[in-house]
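Trainee: missing the sequence, but the structure's below:
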């Protein structure tokens, strides 16, 4: 046998590893226009509706149960959340450096579907939009004033606490969350576009489970992904509704920022999201994401200039140096003395990012065909982190400076309402009414893009990986997302923020285990693909 024949035989044997019948059941469209062939849809919908009904009938018990579950998870699995987050960052960096980084999503000849700017704006808007608006001022100011506890027990109100506040905020919003998104997004894109498997979470486990991934094991994985996504999204949508309602209350006399206005915001934006869903990615999400990027950039530029450009430059240096200084101490789960901060914030954020990862990861996967693994991970991991450094330096740094200098309500009263912090900071700058209005619009559009993207993703998971499932199914999930957010706000009452956090933490734990196994499976799949590429190259060189 010639060398070329031997190479061809090896290549055929490797390709057989993914020669599988991967249709997850037969299509079954019912009179409501829903594709119910996949058990994941029925089980996920039933569990969610059971939660909604139970929470509405027994609100106090539901709130108590959510709180107790959150406390138990934070106290029992704190070390696991922190350790897993560190592993995800190291794994993502390794993907950039290893030879597998040359693999192109969709095959070596694939071309990108979207331009760089549109691609980046979509992944960034889907990834953190509402959260960055809500927490950019509240979180660093809360740490600086000790209102939210202090990172590593550093005394508040000092220059050291300013550094710790900005460093800890970046720790929560920097490499760690984007590493989670990068791994999930790459796994989904790779197995769908390179291996021809359905665009659904279970496909990422094919190297480990083989054909069993299309049975009960796969159903459990996808169901966990749907539940995590729905509660992660509900947390973000609930925060967005709180902030939008507070902004409207801040801007207009006679509008109360309470629960009634928050629920009205959820209903109104969910209706808009339904219309956006019907237009699809190109006509809906892409247009809104690009619009949001422009508005967010203008708002950030305004605060950067009128908050003091020299101060911004100084705050950027402080944020970068503090992030580098505190990332390792904050990543260490051993011997921590700041348990209130650590449990209340770091574990919540880690669980939130993990619960968001199926949604953000799958959305990023759908818009990333044609990029190499190295390009993909670098863009998803490094670029958003650098942008977040600037964002937090502008908004968080300005908020801390105002408190330190005794300017405005944040200095006088502290963080009395997290959803108001951004508007209270803007109040001390020129054109406060206009910028506050733009901030409300930004929150609302981020709300729409998150709901829109989430419904597209959940629809794909529950239809067995289809990207062309019935439109009525996408509308169903967009409605459910708004419903869960409304229920969590309602049952939480005055402690609505805690209820939103508890929902994210409760679903983040089981899916964290899924992500750890997914990382191993992704590595197996990528090295398999690299062998195929090298064999093809050797075969081509032999024929030359």
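Mentor: Okay, I see it. In this text, all values refer to a predicted model and were calculated from it rather than measured experimentally.
Trainee: can we go C-alpha only for contacts and neighbour counts from here?
Mentor: Noted.
Trainee: quick one: the helices in the stretch 301-450 of the chain?
Mentor: Taking DSSP state H, counting those that start in this stretch as the criterion, the stretch 301-450 of the chain carries its helices at 309-331, 339-341, 347-366, 373-404, 408-413, 421-426, 432-462.
Trainee: do the stretch 51-200 of the chain as well
Mentor: 59-76, 78-97, 116-144, 159-173, 175-193.
Trainee: Make TSV from the ones you listed and add mean neighbour count and distance to residue 526 to it.
Mentor: Shown next, in TSV, are the helices of the stretch 51-200 of the chain (neighbours: other Cα atoms under 10 Å; distance: least, Cα to Cα, whole Å):
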stretch	mean neighbour count	distance to residue 526
helix 59-76	17	33
helix 78-97	18	10
helix 116-144	24	22
helix 159-173	25	28
helix 175-193	27	8
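Trainee: Which one, of those helices, ends up nearest to residue 499?
Mentor: helix 59-76 (6.5 Å; Cα to Cα).
Trainee: Which strands and helices lie in contact with the closest one?
Mentor: When contacts are defined as 3 or more Cα pairs under 8 Å, 6 or more residues apart in numbering; DSSP states H and E, helix 59-76 packs onto helix 39-57, helix 471-492, helix 496-543.
Trainee: again, 6 Å this time
Mentor: helix 496-543 (3 or more Cα pairs under 6 Å, 6 or more residues apart in numbering; DSSP states H and E).
Trainee: where's the helix it packs on relative to the chain centroid, distance-wise?
Mentor: What separates the centre of helix 496-543 from the centre of its chain is 16 Å, taken as Cα atoms, centre = their mean, to the nearest Å.
Trainee: And here is the other one:
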């Protein structure tokens, strides 16, 4: 046999071996149980639902003990695993940036012939609205003003009220909303999209670990991974929905004088959950896509108003200060060793990192669902870079205006600083023209973001708990929409006056185990992308 024929035979053999690596006997839905019209993945749905309902029941029966346990758990995690959260966040950023420049960046999700299902603008609107919509509304003013006035603790121990502290406040806020959270989302989203669209595995978290576990992912190991994903998602969502309810209730109180207590917040959660239910039944095209596009239009209108009302020159200065502050402080804030800003570090950075990790299964799977046909490089560039640019502009307009008011003694922020984080946005708008109109627009925007997050999350959890199916029965969608609203309401009720702490504690507690899951996911993704690159090379496509 000639050397040329031998080489061709060897290549054919290697190609056959590579193609067999992801062959599995598992079929979508083979572990599912049909019961009363439901299509349940056994045991993920049952275990997740029982644990969630058990949490709700025990929290309502023993509210004080539950609040105490949540608080102590958060403190324990912060004191013992702060280094893990911070180091993992740094790793995810580097990991995504490296993938963008590596040759695997040319791999297309779904294969070389795959075409994107959504336009660039609709795609971006959906991933951004699902990613951090409510959070940006809630914290865009409260966070930088809180750091500047020392109400939330100060980043790196920099004394508040100075020009340096303004730069640090804006930079630290962008640190929490910039590259790190979107890198976390990017890892999960890319893993899910790649293993589903390119390797033909179910669209569920366990599939991302096939290179490490093989067919064992369809057994108890995969059940544990998917159950952790459901719990992390439900508590991450509940945190956001609780924040949204607090802010919407605060805005309604601010505008109409209706008390913003627990009753108002619970009624808001009930109302929005009902709208989310309608949206989730309509699916991505008729519900989520429509609401996401509406979100972006409303958000753009409010953003442009704040930029012009606060003064374009002032905005330009704040934008430069935000960018320079982010660049100046991103490395010191990323260092877990020898920190002296204990209150800021544990109360905010660790909370945000846990929150993003808890949100990552939900946001990651949703982004994966709408990202078919994009290359790895295009995908990560959009997911990692574009939202950071938009967040920088948003924080510069809203946060910069809030800090300027606090510094110059203008309005409620200038007189009292942060008295209630849910009111900070409305207090900032109060010192600008057309307060009633813009405040009402802000309330509507919070509620629409609220609905978008809820229905997107329900579709995702429904997919996980049905074994990767995207067309699970209607009653299952109803169950998860209601479960999200119920947990948000319970966390608010259990927390009482310290409801924000209860929301944060729930998110941190579920974020810890999933941080380890995400680190292992990176290893699995590298193995999968390397395999795909070799396969395409042997097929003559690269």
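Mentor: In hand now; what should we look at? Only a predicted model underlies this, so the values are computations on that prediction, with no experimental measurement involved.
Trainee: Need the winner for burial among the helices of the stretch 301-450 of the first structure.
Mentor: Of all those, helix 347-366 carries the top mean neighbour count, a mean of 28, counting by mean count of other Cα atoms under 10 Å.
Trainee: For the aligned residue in the second structure for residue 424 of the first structure, give its distance to residue 500 of the second structure.
Mentor: Using TM-score structural alignment, the equivalent of residue 424 of the first structure in the second structure is residue 427. Going from residue 427 of the second structure to residue 500 of the second structure by Cα to Cα, to the nearest Å gives 19 Å.
Trainee: and if you look at residue 106 of the second structure?
Mentor: From residue 106 of the second structure to residue 500 of the second structure the distance is 43 Å (Cα to Cα).
Trainee: Equivalent analysis for residue 461 of the second structure, please.
Mentor: From residue 461 of the second structure to residue 500 of the second structure the distance is 24 Å (Cα to Cα).
Trainee: Residue 390 of the second structure now?
Mentor: Distance of residue 390 of the second structure to residue 500 of the second structure, given as Cα to Cα: 26 Å.
Trainee: Could you do residue 488 of the second structure as well?
Mentor: 11 Å.
Trainee: Give me the secondary structure label for the aligned partner of residue 25 of the second structure in the first structure.
Mentor: Alignment note (TM-score structural alignment): residue 25 of the second structure maps to residue 21 of the first structure. State at residue 21 of the first structure, reduced to three classes by DSSP: H, G, I helix; E, B strand; the rest coil: coil.
Trainee: so how far is residue 187 of the first structure from residue 21 of the first structure?
Mentor: For residue 21 of the first structure, the distance to residue 187 of the first structure - Cα to Cα - is 20 Å.
Trainee: again, but for residue 335 of the first structure
Mentor: Using Cα to Cα, residue 335 of the first structure is found at 34 Å from residue 187 of the first structure.
Trainee: same question, residue 391 of the first structure
Mentor: For residue 391 of the first structure, the distance to residue 187 of the first structure - Cα to Cα - is 29 Å.
Trainee: List the buried residues in stretch 201-214 of the first structure.
Mentor: For stretch 201-214 of the first structure, the neighbour count (16 or more other Cα atoms under 10 Å) marks 201-209, 213-214 as buried.
Trainee: Turn those into TSV, including distance to residue 328 of the first structure and secondary structure.
Mentor: Shown next, in TSV, are these (distance: Cα to Cα, whole Å; DSSP: H, G, I helix; E, B strand; the rest coil):
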residue	distance to residue 328 of the first structure	secondary structure
201	31	helix
202	33	helix
203	34	helix
204	30	helix
205	31	helix
206	34	helix
207	33	helix
208	32	helix
209	35	helix
213	37	helix
214	40	helix
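Trainee: which of those lies closest to residue 70 of the first structure?
Mentor: residue 201 (25.1 Å).
Trainee: So what does the closest one match up with in the second structure?
Mentor: That one, residue 201 of the first structure, aligns with residue 205 by TM-score structural alignment.
Trainee: So the residue lying closest to that match once chain neighbours are set aside versus residue 361 of the second structure, what's the distance?
Mentor: Leaving aside its chain neighbours, residue 205 of the second structure sits nearest to residue 226 (5.8 Å; criterion: Cα to Cα, 6 or more residues apart in numbering). Here the distance between residue 226 of the second structure and residue 361 of the second structure works out to 9 Å (Cα to Cα).
Trainee: and if you look at residue 116 of the second structure?
Mentor: 22 Å.
Trainee: Check residue 183 of the second structure too.
Mentor: For residue 183 of the second structure, the distance to residue 361 of the second structure - Cα to Cα - is 13 Å.
Trainee: Equivalent analysis for residue 218 of the second structure, please.
Mentor: 18 Å.
Trainee: likewise residue 262 of the second structure?
Mentor: 29 Å.
Trainee: what's the answer for residue 507 of the second structure, then?
Mentor: From residue 507 of the second structure to residue 361 of the second structure the distance is 13 Å (Cα to Cα).
Trainee: Tell me the spacing between the alignment partner in the first structure of the residue nearest to residue 205 of the second structure and residue 198 of the first structure.
Mentor: Under the alignment (TM-score structural alignment), residue 226 of the second structure pairs with residue 222 of the first structure. Distance, residue 222 of the first structure to residue 198 of the first structure, using Cα to Cα: 12 Å.
Trainee: before we move on, back to that, can you count the residues close to the residue nearest to residue 205 of the second structure?
Mentor: For residue 226 of the second structure, the tally of surrounding residues (other Cα atoms under 10 Å) stands at 26.
Trainee: Assumed residue 37 of the first structure was part of a strand.
Mentor: No. Using three-state DSSP, the assignment for residue 37 of the first structure is coil, not a strand.
Trainee: Now do the same contact list for it.
Mentor: Applying Cα atoms under 6 Å, 6 or more residues apart in numbering to residue 37 of the first structure gives the contacts 26-28.
Trainee: want to try JSON lines for those residues, with neighbour count as columns?
Mentor: Formatted as JSON lines, the contacts of residue 37 of the first structure follow (neighbours: other Cα atoms under 10 Å):
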{"residue": "26", "neighbour count": "10"}
{"residue": "27", "neighbour count": "15"}
{"residue": "28", "neighbour count": "12"}
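Trainee: could you list every residue that touches the nearest residue to residue 167 of the second structure once chain neighbours are set aside?
Mentor: Nearest residue to residue 167 of the second structure in three dimensions, chain neighbours excluded: residue 325, at 5.0 Å (Cα to Cα, 6+ apart). Each residue near residue 325 of the second structure by Cα under 6 Å, 6+ apart is listed here: 167-168, 171.
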